[in-house]
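> here is my input; please provide its structure:
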Amino acid sequence: MIRIGILGCAEIAFRRFLPALMENKEFECVCIAEEYDKSKLEQFEKEFGIKSAENFQAIIEDENIDAVYIPLPPALHFPYAKAALEHGKHVFVEKPSTISYEQTSELVEIAKQRNLVLQENYMFQYHAQIAEIRKLLKEGLVGDIRLMKASFGFPLRAANDFRYNKALGGGALLDAAGYVTKLARLMLGSTVKVDTATLNGLEGYEVDMYGSATYSNEEGDVLQGSFSMDSYYQCCLEVWGNKGKAFTKRIFTAPPGYTPILELETNEGKQQIELPEDAHFAHSIEKFAEAFGNDTLRMNMYDDLLIQARMVEDIRGFNRNKV
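You can find the predicted model right below:
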């Protein structure tokens, strides 16, 4: 049994993480702590029966706890993940892992030295639709691929949302762009790189609010990505080939019980292909547990963390003097 503690009463912990965790027999959620709005603790205790700890440090120092889940704003990931790793805890951290390549690299080094799991929760990568789409494309669904496009964006949220707070690690680059970047890694492989990128701000906001990036690999395959935090909702992947075009609209956020549809257009007409229903958050938690005893999986997670952080850093580099 893996005993886990939660640092922070975030919405994603309440809506997604804990419902999935409670279904997994390998875990026991021991406690939760909140340091910024302790009134939230009551809701978690009532819904899930979780005891509350005095503060984050109490969970980190508890020798009876094996792992921590960190759903805090991005700028707080590094100090608490570092402290947890240094106290021998495995870490399941919400995306992005940190706000810089330097910070992520330091966490990876600590985790490696101590043989600890360090997982960044881009859960959509574990949805069965990803594997199915890649399989269909490899089988020639649209012929030879000419271009891939991915978009992830959503309307404005409440003004006090951490995504608009620079000090807390806000901005589209560290939020929506991370999803597109991770998908580029999945579709283009380990040689993926950022060719160019742009970040844009909006009047009244201190962070980047939307942007785009172009990714490619050694084989010359290309994915164009766009991301936004003030837009009409988009969550899609399009693949254009010499024999057709495929499109799906819930590539990042397909919930349990939802059947994704891949729309195919060819010279023969249009077709809708049902993709598998799945529960990607549950699978992400399963991967976390699996990595405890799987050295290869742990090492792959370290590599993926560094590739993701490097690409995010590269996007920032293209816009160093802009936003």
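> every contact and neighbour count from this point should use C-alpha atoms.
OK.
> all helices for this protein, in order.
Ranges of helices within the chain are 11-12, 18-22, 41-48, 56-61, 77-86, 101-114, 128-138, 176-188, 280-291, 295-318, based on DSSP state H.
> ranking the ones you listed by burial, who's on top?
Of all the helices of the chain, helix 176-188 carries the top mean neighbour count, a mean of 24, counting by mean count of other CA atoms under 10 Å.
> can you tell me how far residue 184 is from residue 122?
Distance of residue 184 to residue 122, computed by CA to CA, to the nearest Å: 13 Å.
> ugh, typo on my part, it should be residue 14
The gap separating residue 14 from residue 122 is 17 Å, by CA to CA.
> also this sequence, please, to line up against the first:
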Amino acid sequence: MVRGAAPLRIGVLGCAEIARRRMLPAFAAYPGTHLAAVAGRDPERARATAEPYGARPVHGYRNLLAMDDIDAVYVPLPAALHHTWAEAALHAGKHVLAEKPLTTDARATARLLGLAEERGLALAENTMFVHHPQHTAVRELLDAGAIGELRSFRAEFTVPRFPADDIRLQPELGGGALWDTGVYPVRAALHLLGPELEAVGAVLTEDPAHGVDTHGAALLRTPSGVTAHLTFGLDHGYASVYELCGSRGRLTLDRAFTPPAGHPPLLRTETREGRRELRLDPFDQVTAAVAAFTEAATTGTPPDPAVLHQARLLAAVRDLAHTPDPTTAPRPRS
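Sure thing, here's the model as predicted:
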């Protein structure tokens, strides 16, 4: 945050669980932000959500966007609604922090990024894990040759089953494993392997009871041939891990995506010389995400291009998963 700058006045569009559990406490605690208002379709729920922080409850999202004393908005709505309300907020002159994915369409993501740059506004996707220094430590070990030349990357993010009426199981709201948990390993691959990744294979398994994909896998590769094997799901035992395999050994990081603020990260390397462990200090990635957004809004930092790279990879994964395999098609009769 720029020294001497007034706190960024935050309005929240919606009363989602992630907003109540993680982001509202972070906005309220961080000195660079002031949690000013919370909007909801239900006035009573907006009041109950805003009251603990002394924020103003607002009935309706557009009423909040019309407020002159709001500098930026946080959008924790279902994925299918991110584009509509992020675009409306940008047109209203507000900086935007939206939950991931920013949109469920790569072209819509590109348009939003262009609109934000055109209007000189910050636009960020709330991918909190990229702000955690444990990934910087991983990169430093790779650069130092701790496991030799990198050959492959494997990442997994899976969570247990949600209740049947959960928004993540509703297709009209942008539900499905790819949008909810697939974002994490895809972004991690981009973060560590670079923007030239391309998708070469994918599988999405749909739950016919809900009409959304509940688990899937993707295979990506870099131009130099490093592969990324990604797994994600909404009906699994919990897993939040990635592993990098090199010519001399492997490096593993558990609790890679959603470590609690008090969790001391542990990086493990295994080579012929033996096994080594590097313990890091605990770190609050939620506060770090709020700080990064505040910095972008107060300094005019343009949107991170990784957001668009990620959107294009997610689109490619979806397209590959829905493309029929010609080897399994019925053979024409002779």
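> related to what we said a few turns ago, what about residue 14 and residue 122 of the first structure, which has more around it?
Ranked by neighbour count (other CA atoms under 10 Å), residue 14 of the first structure and residue 122 place residue 122 first, with 20 against 15.
> can you tell me which residues contact the more buried one?
By CA atoms under 8 Å, 6 or more residues apart in numbering, the contact list for residue 122 of the first structure reads 94-95, 179, 182, 284.
> residue 172 of the first structure versus that one, what's the distance?
Applying CA to CA, the value for residue 122 of the first structure to residue 172 of the first structure is 15 Å.
> could you do residue 80 of the first structure as well?
From residue 80 of the first structure across to residue 172 of the first structure, the span is 23 Å (CA to CA).
> please apply the same query to residue 67 of the first structure.
Relative to residue 172 of the first structure, residue 67 of the first structure is positioned 29 Å away (CA to CA).
> tell me the centre residue of the first structure?
The first structure has residue 122 as the residue nearest its centroid, 2.4 Å off, counting by CA atoms, centre = their mean.
> what's it aligned with over in the second structure?
Per TM-score structural alignment, the equivalent position to residue 122 of the first structure in the second structure is residue 127.
> how close does the residue in the second structure that residue 67 of the first structure lines up against get to residue 227 of the second structure?
The alignment partner of residue 67 of the first structure in the second structure, by TM-score structural alignment, is residue 72. Noted for residue 72 of the second structure: a distance of 39 Å to residue 227 of the second structure, by CA to CA.
> just to revisit the earlier point, not counting residues beside it along the chain, what's closest to the match of residue 67 of the first structure?
residue 95 (4.3 Å; CA to CA, 6 or more residues apart in numbering).
> what residue of the first structure matches up with the one you found?
Counting by TM-score structural alignment, residue 95 of the second structure lines up with residue 90 in the first structure.
> same question for residue 144 of the second structure.
So residue 144 of the second structure corresponds to residue 139, using TM-score structural alignment.
> and if you look at residue 169 of the second structure?
When the first structure is aligned by TM-score structural alignment, residue 169 of the second structure is paired with residue 164.
> look at that match and say how many residues are nearby.
23.
> so who does residue 108 of the first structure touch?
By CA under 8 Å, 6+ apart, residue 108 of the first structure lies in contact with 118, 302, 305-306.
> again, only this time at 6 Å
Residues in contact with residue 108 of the first structure (CA atoms under 6 Å, 6 or more residues apart in numbering) are residue 302.
> that older thread, does the match of residue 169 of the second structure touch residue 170 like I think?
Yes. Using CA atoms under 6 Å, residue 164 of the first structure is in contact with residue 170, at 5.1 Å.
> trace residue 82 of the second structure over to the first structure, please.
Using TM-score structural alignment, residue 82 of the second structure pairs with residue 77 in the first structure.
> excluding chain neighbours, what is closest to its match?
Using CA to CA, 6+ apart and skipping the chain neighbours, the partner closest in space to residue 77 of the first structure is residue 98 (5.6 Å).
> list the contacts for the residue nearest to residue 185 of the first structure when sequence neighbours are not counted?
Distances taken as CA to CA, 6+ apart place residue 192 nearest to residue 185 of the first structure, at 6.0 Å, with adjacent residues excluded. Neighbouring residues of residue 192 of the first structure by CA under 6 Å, 6+ apart: 185, 216-217.
> make JSON lines from those and add distance to residue 261 of the first structure to it.
Below are these laid out as JSON lines (distance: CA to CA, whole Å):
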{"residue": "185", "distance to residue 261 of the first structure": "22"}
{"residue": "216", "distance to residue 261 of the first structure": "26"}
{"residue": "217", "distance to residue 261 of the first structure": "27"}
